[in-house]
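Peer 1: based on what follows, work out the 3D shape:
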Amino acid sequence: MEQLSTKEKALAAHCLTAAMDSAAEDDVETQWLKLAEARSAELESGKVEGISWRDINQDLT
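Peer 2: The predicted structure is shown next:
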């Protein structure tokens, strides 16, 4: 690393950070998909009951 210029070090750091961010984003997307599928299955099976937007909006105001 000592042989690299400041610009080259910055580029290497950027590439490493971008690679880490990409992997983290992929994991988050996978986890959200699993959660959405599980919630959908709960709704379809009748385990849970949906709430209308009107009811949610009334609770918020």
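
Peer 1: CA only for contacts and neighbour counts going forward, please
Peer 2: Noted.

Peer 1: count the neighbours of residue 18 for me.
Peer 2: A count of nearby residues for residue 18, using other CA atoms under 10 Å, gives 12.

Peer 1: wait, I meant residue 32
Peer 2: Applying other CA under 10 Å, we find 12 other residues in the vicinity of residue 32.

Peer 1: now the other sequence, so there's something to compare against:
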Amino acid sequence: MSAQLKQVIQHIETLSSDEKALVAHCLISSLETKHDDNVDNAWGELAQKRLAQLESGETQGVPWSEIKTNITQ
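Peer 2: The predicted structure is shown next:
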């Protein structure tokens, strides 16, 4: 195990949740060897569609607290 990895592991608990999420994102992103622009476009289109559904009232949002409760049951 490298000294850098040992240092990260030893100090991981001192990071905020946002910092931990950023570290996780960076690690996962670094594993990706091929970038597909079509995937980014598809996610963008889906996000725009979902936003339009929320704004029009076609669908209703669900609070994170409710989702979290359902997941942990």
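
Peer 1: residue 6 of the first structure maps to what in the second structure?
Peer 2: By TM-score structural alignment, residue 6 of the first structure lines up with nothing in the second structure.

Peer 1: number of residues surrounding residue 6 of the first structure?
Peer 2: Residue 6 of the first structure has 11 neighbouring residues, counting by other CA under 10 Å.

Peer 1: distance check, it against residue 12 of the first structure.
Peer 2: 10 Å (CA to CA, to the nearest Å).

Peer 1: now do the SS call for residue 36 of the first structure.
Peer 2: Judged by DSSP: H, G, I helix; E, B strand; the rest coil, the three-state class of residue 36 of the first structure is helix.

Peer 1: show me what it aligns to in the second structure.
Peer 2: So residue 36 of the first structure corresponds to residue 47, using TM-score structural alignment.

Peer 1: its match: neighbour count?
Peer 2: Using other CA under 10 Å, residue 47 of the second structure has 12 other residues around it.

Peer 1: just residue 13 of the first structure next, same as before
Peer 2: With neighbours defined by other CA under 10 Å, the count for residue 13 of the first structure comes to 12.

Peer 1: likewise for residue 56 of the first structure?
Peer 2: Residue 56 of the first structure has 10 neighbours, counted by other CA under 10 Å.

Peer 1: now swap in residue 10 of the first structure and tell me
Peer 2: There are 12 residues near residue 10 of the first structure, going by other CA under 10 Å.

Peer 1: then residue 42 of the first structure?
Peer 2: Number of residues near residue 42 of the first structure (other CA under 10 Å) recorded here: 14.
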